[in-house]
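Peer 1: using only what follows, build the 3D model:
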Amino acid sequence: MALGHARLAIQDPTAAGAQPMGDAGQGLWLVCNGEIYNSPALRRELEALGRRFVSRSDNEVILHAYAQWGRACLPRLTGMFAFALWDETRQRLWLARDRMGMKPLFLYQGDGVLAFGSEIKALLAHPEVPRALDQTSLGHFLGLNYVIAPRTLFADIRQLPPGHEMSVAADGRVATRAYWDLAFASRPRLRPAQWRARWQETLAEVMADHQLADKPVGLLLSGGLDSSAVAWWMAQTRADPIQSYHFRPMQSGFDESRHARLVARDLGLALREVQLAQPLTTLLPRLAHHAEEPTADGSMVGVYALAQRAKRDVDVVLCGDGADELLAGYPTYVAARLLPLYARLPHSARRRLAKWAAQPGPPAAGKLPWREKLARFAYAAAMPPERAHAHWRIICNRELRQTLLAADAREARRVSVGDAYAACFAQCDDAHPLNRQLYVDQRLYLANDMLVKLDRMSMAHGLEARVPFVDHRLAELAAHTPPALKLSPALQGKTILRQVMRGRLPKPILTRPKEGFGMPLGTWLREDLREMTGDLLAPSRLRAMAVWDEQAVTALLNAHLRGEIDAAYPLWSLLFFALWHQQWMTA
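Peer 2: Predicted coordinates for the structure are as follows:
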């Protein structure tokens, strides 16, 4: 048994908080990545039971909690974490991951070998860990821009899923179980004012807990409702101006800086607007290195730049990610509500509308154009509602995937993204359509894309990113909140959050629609990245990867470069896969 740890010291940065952390008297050793936000309360409880601490580290709380309560301590922990604890007396290794999947935990199990770590790079350093492509994960990646846990793009490396624990005995016996899942069943009967009070109380508690640190804490501010709400709660407990960071793309159609400035002025934040400090051709290989899997979310570029700049001032940042998946902030939830109304239109009207929307238009200068959104809506209108929800989340549809994948990539070609969504829908304990959609988006998109992007890009700079809206206390409260307080009858998402923040944030922030953290991928591919993309997707490179149809990929790329179509999203996926393959499969 060997444990190692590279420390980012946030609480108790002294040598007393170093890891691996041991309790020699109990024969316990711990390595942990993350933060335990309720560690002060747990520490007081454990000290009252006679436990004696030697540091101020939140990780020592895990050791004492395990010594006191065994593995039953896990539900008592509130935070973002992935840890491994070796119990010398019982000759047992215990691995656990936080409820929502904010911190990763990767695993390799071979002949007499178990390797684990918070980065895939750590596992690949082991001589027995092979580098083979998982084609099922490739199918998911091409369809969604991300890989679905517990798989990774490496065939022999898996993830411990969010909300799971694993016990490994000295004789090799392994037991894995879920210790938590989001449940919608319990819904208190409260009046709207009582719900607002409940949300206000929980937000205040969670936001305060997430600022627990012995190092400076800043904020990633988009100018949207969610990060602005985080800023307001932070400002209630801080006397000094909060260091906040906003990414400002140079291209028109993506600039939200006026909203960020409005919030900064209103709350007295110290706002720094960040732009790319290096060419994309230099930056993208670094992103692929730190991402370890080709999560082809274009906003990784912005998050990387923000983290790089923020690290010069602070060691921790809070952000507003997660509220959309908890409280129905995406247009897809509105689309689902509109499907029955659309179905009442005469068939001829629906056919003409779908035909018009499906016609190829000029490349978009800004974010996804309404015409394409309408085309995706109309195409899915004949599907069952849950299959339609999956379709709206797909980046590269089945027909295009079949065209781009080589005939020999059989496993990848067999993948059905819709089936992956259906399997996740089946795990939800609620019958309400909106709650089912939210559950699936939290378990798939949030856990496998949003949180992965944020964790990898912030940790690339030794910056700890915390996500208050993904705290399980808020996730559970949102699950129990009536659907009408998430998506209102007037089709406005995040209703309860808007109500709580009314009078606290400027009105334009409360009423502005969801825009998203988009990047000008189409323009980048035609201009800044034209040469790099052509090189990495050249026929000889595609042939070496052995999973792509060379002619189909070349035709798609050329049509995009000529401006005949906008294929930015599938091409971005192909580009990131090529970068990943170059770094990890040919090393």
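
Peer 1: from here on, just use CA atoms for contacts and neighbour counts.
Peer 2: Noted.

Peer 1: just the element for residue 171, please.
Peer 2: Assigning secondary structure by DSSP states H and E places residue 171 outside every helix and strand.

Peer 1: ok, now which ones touch residue 531?
Peer 2: For residue 531, the contact set (C-alpha atoms under 8 Å, 6 or more residues apart in numbering) is empty.

Peer 1: tell me how far it lies from residue 490.
Peer 2: According to C-alpha to C-alpha, to the nearest Å, residue 531 stands 47 Å off from residue 490.

Peer 1: which parts of the stretch 251-400 of the chain are helices?
Peer 2: For the stretch 251-400 of the chain, the helices defined by DSSP state H, counting those that start in this stretch cover 257-267, 280-291, 300-310, 323-327, 331-343, 347-358, 370-380, 385-393, 398-404.

Peer 1: would you convert these into a markdown table that also reports mean neighbour count?
Peer 2: Shown next, in a markdown table, are those (neighbours: other C-alpha atoms under 10 Å):
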| stretch | mean neighbour count |
| --- | --- |
| helix 257-267 | 19 |
| helix 280-291 | 18 |
| helix 300-310 | 23 |
| helix 323-327 | 24 |
| helix 331-343 | 16 |
| helix 347-358 | 14 |
| helix 370-380 | 17 |
| helix 385-393 | 20 |
| helix 398-404 | 17 |
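
Peer 1: for those, which one sits closest to residue 6?
Peer 2: Nearest to residue 6, of all the helices of the stretch 251-400 of the chain, is helix 280-291, at 15.4 Å by C-alpha to C-alpha.

Peer 1: identify the residues contacting the closest one?
Peer 2: For helix 280-291, using C-alpha under 8 Å, 6+ apart, the contacting residues are 294, 300-301, 304, 453, 456-457, 460, 528-529, 532, 576, 579-580, 583.

Peer 1: could you turn the buried ones of these into a PyMOL selection?
Peer 2: Provided next is the PyMOL selection string for whichever of those are buried by 16 or more other C-alpha atoms under 10 Å:
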select buried, resi 294+300+301+304+453+456+457+460+529+576+579+580
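
Peer 1: could you also give me the structure for this next sequence, so I can compare it with the first?
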Amino acid sequence: MADVQAHGGPDDEGFYVDTEHGLGLAHRRLSLLDLSAAGRQPMCSPDNQVVLVFNGEIYNFRDLKEKLSAERITFNSQTDSEVIIAAYQHWGTDAFSKLKGMFAFALYDRVKQEIYLVRDSQGIKPLYVYQHQKIIAFASEVKAFSAAKLPLSTNTDWPIALLSMGHLPEPLTTYQEVRMMPKGTFTTFSLEESEPRQEVQCLEYEKSFADFQSESPQIAINQFLDKAIQSQLVADAPIGVFLSGGIDSSLLALQAAKHQKEKLITVSLNFKEKQFSESTFQQTISRLLPGAHHSKTVDEQLFAAYFDGILGNMDQPGVDGINTWFVSQAAKEAGLTAVLSGVGADELFGGYPSFRRMPYIPFLRTFSFLAPLATQLTHNEGLKRWTYLNEKNPSFEYLFLRGFFDPRQLKSFFSIHRNQQIASLQHIDLAQRQIPKNYDGKRAAWFEQNYFMQNQLLKDTDSMSMRHGLEIRVPFLDEDLVHYVNTLPSSILFPKNKPAKHFLVHAFDDLLPEMIWKRPKMGFTFPFQFWLKRHPRYLSLKSRYPKLSNLYTAFERDQIHWSKIMALLVMEQFGGFELLNDKRDA
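Peer 2: Here you go, the predicted structure:
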């Protein structure tokens, strides 16, 4: 299992085995804090009573270390890993709620004979758990479980979920026995009983809003983000910033420059196709920065050379992530071990069309009986998803907002009927009581954060960056910043008749050039609409699955988005077509 994940931890490996209790822990290290052997994992407490394997970063570890040192607790390294152990030994499981950062870890208490699995509040770091009979296993990647030769059975619903949503929604994976652990929770497994007892508890996150007492929410946002950037720039290895040229990455780079000065390194990707290139905006920002800027051009030949390998690198099926694979490669070539990314800003501050669509849902639901007629008469993708509002499950509101293949396409192209789709999505874990009741920007933000960002952006970002041994940090998902933003009313965050992300932009009036925030939103995407049409994998797909000829024709006429073709290629990579055929035959 450790070998399968070696790409994400190329610097070291370590193992701990307790034969008496049938427990083994393995770790692959990506060295960012205290690069010496003192940071090696699995890490044991000085009394050998606690053992830790940990993935991620604790951004407030210095504050916690100071508090623990005041209690006469001593430390032997400069790592955040050692702070986790000391915090647990001092505060017990209450320590988990004091941790701020992105993390997934397992902590073994030899005295209590309990093992704790803990995942950060925003779900930035993945933690997959396998449980079958008396066997428990966990890992950062699903592929690790097959390497362990554990009894595994295929989850036959995953192709329907992928085609419906463009990703596999948590907790679903391609295996029945493997599920993603919920974010913001810790699970206790007791090893004393004949069958391990499992208990899941939520982290009672400790807020610290008192740091910024301001009459202006925009000033507070500025201060929260600045503090998050400072804490996430802490590393003993080279760290930089992804600079796409959009609002979010430009803000991060300009703010980071205040602290990094000439040490700041920014990384950008560009394309020869002018309609996809953001070099003008990247250069506008890079000229304002004191440090070095690395720009890499990705062309069709480079894409063609790596595409097969990238599909093979995917841990779980998804239609996103190839852009992250390439920019992570560029960052590694620039000598970086970690980078800051703007993931989360659109979801928090209203950067997507879903924020404008959300208020219309109650009206459209009332007249959803007209949806079949509208579907027949229009080519509008949004109206084709109108029929999803017939379902009361909140997941289908998301499908209306940004679903993938619409119900008619699922039926005509893949013989997937509505009842099959409903059945395949009914197991999605939803904290329904937490969904904002009003159909405004707050409800849209909830869906974007808990569906698109959680299941697609964060998952693919982690998987593809780790293929290069690169850590991506996301300051916009700082716990304090997220919790503060979510306390603000919709009228402040998403004012009517104002441009997208108006609130965020004007929190940094003195920093962001006008040409950056006035430009049309592009999104960080590649010229796939052109490149895929000529790629051998696509041509092979056409020959292997000729029944989808209408879909290919629509793509080649630019009537459908490239992401739908990407979904087919991913389906082929993971054996999804065979599963659909088996369901159809059954």
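
Peer 1: ok, the contacts of helix 280-291 of structure 1 vs residue 148 of structure 1, which is closest?
Peer 2: Closest to residue 148 of structure 1 out of those is residue 294 (12.1 Å), distances taken as C-alpha to C-alpha.

Peer 1: thought that closest one was touching residue 142?
Peer 2: No: look at residue 294 of structure 1 against residue 142 with C-alpha atoms under 8 Å: they stay out of range, at 9.9 Å.

Peer 1: chain center to the longest helix seen in structure 1, what's the gap?
Peer 2: Of all the elements of type helix in structure 1, the one with the most residues (DSSP state H) is helix 192-209. Here helix 192-209 of structure 1 is found 24 Å from its chain centre; the criterion is C-alpha atoms, centre = their mean, to the nearest Å.

Peer 1: so which bits of it are buried?
Peer 2: 195-196, 199-200, 203, 206-209.

Peer 1: do the same with stretch 424-431 of structure 2
Peer 2: Under 16+ other C-alpha under 10 Å, the buried positions of stretch 424-431 of structure 2 are 424-425.

Peer 1: ok, and what's touching it?
Peer 2: Outside stretch 424-431 of structure 2, the residues that touch it by C-alpha under 8 Å, 6+ apart are 157-158, 160-161, 169-172, 395.

Peer 1: buried stuff in stretch 47-56 of structure 2?
Peer 2: Neighbour-count burial for stretch 47-56 of structure 2 flags 50-56 (criterion: 16+ other C-alpha under 10 Å).

Peer 1: would you map the strands across structure 1?
Peer 2: Under the criterion DSSP state E, structure 1 contains strands at 21-23, 28-36, 79-87, 92-97, 106-110, 113-117, 158-159, 164-169, 174-178, 217-220, 243-247, 270-274, 316-318, 464-466.

Peer 1: which stretch of structure 2 lines up against the last one?
Peer 2: Pointing back at strand 464-466 of structure 1 there. Counting by TM-score structural alignment, strand 464-466 of structure 1 falls onto residues 471-473 of structure 2.

Peer 1: before we move on, what about the first one?
Peer 2: For strand 21-23 of structure 1, the aligned range in structure 2 is residues 43-45, judged by TM-score structural alignment.

Peer 1: compute the first-to-last residue distance for stretch 539-551 of structure 2.
Peer 2: End-to-end distance for stretch 539-551 of structure 2: 13 Å, by C-alpha to C-alpha.

Peer 1: next one: stretch 300-320 of structure 1
Peer 2: End-to-end distance for stretch 300-320 of structure 1, by C-alpha to C-alpha: 15 Å.

Peer 1: then stretch 123-138 of structure 2?
Peer 2: In stretch 123-138 of structure 2, first residue to last residue: 16 Å (C-alpha to C-alpha).

Peer 1: okay, and it goes to which residues in structure 1?
Peer 2: Aligning stretch 123-138 of structure 2 against structure 1 (TM-score structural alignment) gives residues 101-116.

Peer 1: so for that stretch, what gets flagged as buried?
Peer 2: 101-108, 115-116.

Peer 1: what does stretch 57-69 of structure 2 give?
Peer 2: 57-61, 64-65, 68.

Peer 1: now those in TSV, with distance to residue 471 of structure 2?
Peer 2: Formatted as TSV, the buried residues of stretch 57-69 of structure 2 follow (distance: C-alpha to C-alpha, whole Å):
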residue	distance to residue 471 of structure 2
57	10
58	13
59	14
60	18
61	18
64	23
65	23
68	28
